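Enquirer: Just to be clear, the model below is a prediction. Sequence and coordinates:
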Amino acid sequence: MTGDERFVAEPTKDPGTGRTPFQRDRARVLHSAGFRRLAAKTQVITAGEDDFLRTRLTHSLEVAQIAREMGVALGADPDVVDTAGLAHDLGHPPFGHNGEDALNEVADAAGGFEGNAQTLRVVSRLEAKVPGAGLNLTRATLDAVTKYPWERTPGTRKFGVYTDDLPVFQWYRRGAPASRKCLEAQVMDWADDVAYSVHDLEDGVHAGHVKVEALRDPDERRALCADVARWYSPESPDDLLEVLTELLAEPVVDGLIGYDGSHPAQARLKQVTSALVGRLSAVAVRATREVAGPEPLAGYAADLVVPRRARAECALLKGLALRYVMNRPGARERYEWQREVLTTLVDALLRRAPDALDPVFAPLWKAASDDAARLRVVVDQVASLTDPAAVAWHARLVKELR
């Protein structure tokens, strides 16, 4: 098989357009309903709280841009890595990772919930392009979208495919090394890390939640490094402290000090984010070239090499968003409310299905063979909703059941 094959054969497209199969993949994602819905799904700060802040849609566009430039530098097909960046979050539910955790709990009897496995389900089954095959993307693009090329196993939180989506997974993974990501998926994965670590920091600074001045306190620096070692990095807190100290001493970080939201302050903040994104992506390209040489790289010809220092810096940037944005005062109550919304919405839909499901999911419910399959349909429905839609559906259905 070649990388441009599709799971369901399609009529030959007009060759006069000059578009490659991978360019068609990119267009299919851009024009999909799931991609549009990302505009009202939370990144870190809740969607709609501030016009400056990012949503899943803007984040996906940024990931695609970073991935595309890295792909070009490495010799991979730029449209494959671009499409992987655009598509990588299509499976994320309302309320970001908090919503993902809530749906994983309620979907346990159906095989759990994982945003990346849901992305595969969306592009290969749920999107309305080719009946029975979703967007019917090419093998190469599906492989590039797959961050975690394995099934769910006991004790494993991250996985990339549900059991009933194995046929398409096994088709496009045929011949690939078990559990190994292709280079394009590795590029997308690192671009995702770079984008959300740097841009979540930018959003947190602009919203007033992250004040880098607080890190002048040695105790606060140590507490941050302890958080990062616990959640994001295999490095010890002491090693992270050394990296953090060096990072804070760099002139580029001065642009984060004393942020007041003015035009000059926003320009300085943007210079910081541009510099950090540029260096974290460029260092991975250089390190990969040092190992793999100058030839074009794609598929399984090489692995992306990300230096230890770059991973530590990225983890520290994630830690800033964790400590000062996601764990800020009042955030816990909001997260509990979000989980309650999704949990009770799933319960209400299970009791009201198929009548309460939309026209996409009601037929799938009727065709489901058992309770686990019906639960999966309801979870698919809830995961497809935007943040405001989830709140509205919850308010309406819970009220009707009272």
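Expert: Alright, I've got the coordinates.
Enquirer: rest of the way, CA atoms for contacts and neighbours
Expert: Fine.
Enquirer: ok, now which ones touch residue 35?
Expert: 29, 57, 86-87, 90 (CA atoms under 8 Å, 6 or more residues apart in numbering).
Enquirer: Now for residue 182, how many residues are close by?
Expert: 25 (other CA atoms under 10 Å).
Enquirer: no no, residue 32
Expert: 18.
Enquirer: Would you confirm that it contacts residue 127?
Expert: Yes: here residue 32 reaches residue 127: they are 7.1 Å apart, a contact under CA atoms under 8 Å.
Enquirer: still on that earlier bit, closest to residue 97 out of the contacts of residue 35?
Expert: Comparing the contacts of residue 35 against residue 97 with CA to CA places residue 90 closest, at 13.0 Å.
Enquirer: if I look at the closest residue to the closest one other than its chain neighbours, how far off is residue 295?
Expert: Leaving aside its chain neighbours, residue 90 sits nearest to residue 119 (5.1 Å; criterion: CA to CA, 6 or more residues apart in numbering). According to CA to CA, to the nearest Å, residue 119 stands 32 Å off from residue 295.
Enquirer: Looking at these two, which one has more neighbours?
Expert: A direct count of neighbours by other CA under 10 Å for residue 119 and residue 295 places residue 119 higher, at 24 against 10.
Enquirer: what about versus this one:
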Amino acid sequence: MSKAKQGSTAGGPDYGQGLAPGARLPAPYAASAVLSRGRYHTEADCTTRSPFQRDRDRILHSTAFRRLIHKTQVFVYHEGDHYRTRLTHSLEVAQIARTMSRQLRLDEDLAEALALAHDLGHPPFGHAGERALDRLMEGFGGFDHNAQSLRVVMALERKYLAFDGLNLTWESLEGLAKHNGPIVEDAHASVRKVIERLEGWQSLEPARWASGEAQAAALADDIAYVSHDIDDGLRAGLLTLDDLEGVALAGGIVAGLPGDRLSGDRSRLTYEVTRRMITVLIQDVVQESRRRLAALAPDTPADIRAAGAAVVSFSPAMEADLRSLKEFLMRRVYRSRRVMDVMDEAQAVVARLFGLYLSDASALPEAWRAAQAGLSDRRRARLVADFVAGMTDRYALAEHGRLFDGTPDLR
């Protein structure tokens, strides 16, 4: 396959932004679809979409994205119709990323693509499934959902005749790889391992910060999950509005609710807390980022990457409040007995499936069984991890019921 650079030049296609009246053009420091660094495999330009719009559409149409509808966020999908899944979470992240990018004059399409793709590598049962796979893969390179998201878009999606993966632009790959910031050797060893194959093409510059769009998408992830985990916790009865009164950030919002909240519509009050929290967090990011942009005065996207620190950011005071709020959620929601009992059983499901597939290849579907023939133990383990990570919650439970006597209810 060709590895030639595909990116357009200033004389290439003019990808219209379709700007609404009064909207502003992207700033000079925004990622440029026209000057994209290209794709690993050479492709002709699309006449109707920019490279970043094309990335977004490929992600939306991917099998991995559709599977997110039945992958756990905090509560397993069948515990209630209105709890978030990885799919609804990703859609909320995309909306917040677009909003912040528009305010900061960044490229909304790239930010949206990164937001939609950031959880493609999550295994079934959320972080419980990730913890289980990481333990099981301890002797084979470990498991990390951020690295797995890269594996999905670089190799595991198989839809196109000319290549494996989605063949996303350099900018999208960079943003996914640096979802948690620059790739530090110890902290992000699994991500670094995945992107090594790109070095012969062009480096993702792991030590540098990602684009402003990637930074916006990462913060949108924080805003979305903190806000909607409070919403889900209230709806599940794990939290009350009174519980939130003394908590950083949330307490001030609860105190500002109108009227007597004890006699008010609980569902509307819950939504009001979430809505106001998202607004406050977005406003903080926009104000702090504008301050940092004014101080840096970047002229190009490269100036954002070379800044040496995040340019799109929460204010220091908001970062401190968010840390306190996340610690509260860890105690009261993520490590609540109700959630932990379900997640303990979910980890056991993942462990049993992985162990059986690794020891008995005949338990795998035919295509996966054929793919593991002749592989080393390490590569066979990675193949099994890829198969299990791609499962939805309900498929994992169905497979467990097929292969073992009895399946936990996970309620």
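Expert: Cool, got the structure. Given the structure is predicted, the values throughout are model-derived calculations rather than measurements.
Enquirer: quick revisit: most neighbours among the contacts of residue 35 of structure 1, which one?
Expert: Busiest of the contacts of residue 35 of structure 1 [other CA under 10 Å] is residue 87, holding 31 neighbours.
Enquirer: What residue in structure 2 is paired with it?
Expert: Under the alignment (TM-score structural alignment), residue 87 of structure 1 pairs with residue 117 of structure 2.
Enquirer: In which helix or strand does the closest residue to that match other than its chain neighbours reside?
Expert: Distances taken as CA to CA, 6+ apart put residue 59 closest to residue 117 of structure 2, at 6.4 Å, once the chain neighbours are dropped. Here residue 59 of structure 2 sits within helix 51-60, counting by DSSP states H and E.
Enquirer: okay, and that helix goes to which residues in structure 1?
Expert: Under TM-score structural alignment, the match for helix 51-60 of structure 2 is residues 21-30.
Enquirer: In contact with the equivalent of residue 336 of structure 1 over in structure 2, which residues?
Expert: Counting by TM-score structural alignment, residue 336 of structure 1 lines up with residue 344 in structure 2. By CA under 8 Å, 6+ apart, the residues touching residue 344 of structure 2 are residue 128.
Enquirer: in which helix or strand would I find residue 344 of structure 2?
Expert: Here residue 344 of structure 2 is assigned to helix 337-359, by DSSP H and E.
Enquirer: what's the mean deviation for that helix versus structure 1?
Expert: When structure 1 is overlaid, helix 337-359 of structure 2 sits 1.6 Å from its aligned residues on average, using mean CA distance after the TM-score superposition for structure 1.
Enquirer: Can you name the next helix or strand after that helix?
Expert: Criterion used, DSSP H and E; the element after helix 337-359 of structure 2 is helix 366-372.
Enquirer: what helices or strands is that following helix leaning on?
Expert: helix 377-389 (3 or more CA pairs under 8 Å, 6 or more residues apart in numbering; DSSP states H and E).
Enquirer: counterpart of the helix or strand following the helix it packs on in structure 1, which residues?
Expert: Going down the chain from helix 377-389 of structure 2, the next helix or strand is helix 393-403, by DSSP H and E. On the basis of TM-score structural alignment, helix 393-403 of structure 2 is assigned to residues 387-397 in structure 1.
Enquirer: quick one: the matching stretch to structure 2 mean distance?
Expert: With mean CA distance after the TM-score superposition for structure 1, stretch 387-397 of structure 1 averages 1.4 Å from its match.
Enquirer: Likewise for stretch 276-289 of structure 1?
Expert: Looks like 1.4 Å for stretch 276-289 of structure 1 (mean CA distance after the TM-score superposition for structure 1).
Enquirer: tell me how far that stretch is from the chain's mean position?
Expert: Distance of stretch 276-289 of structure 1 from the chain centroid (CA atoms, centre = their mean, to the nearest Å) equals 20 Å.
Enquirer: Within the helices and strands, which one has residue 37 of structure 2?
Expert: Going by DSSP H and E, residue 37 of structure 2 is not in any helix or strand.
Enquirer: surely it meets residue 172?
Expert: No: with contacts counted by CA under 8 Å, residue 37 of structure 2 stays clear of residue 172, the gap being 10.3 Å.
Enquirer: Between these two, which is the more surrounded one?
Expert: Just comparing residue 37 of structure 2 and residue 172: by other CA under 10 Å the higher neighbour count belongs to residue 172, 28 against 17.
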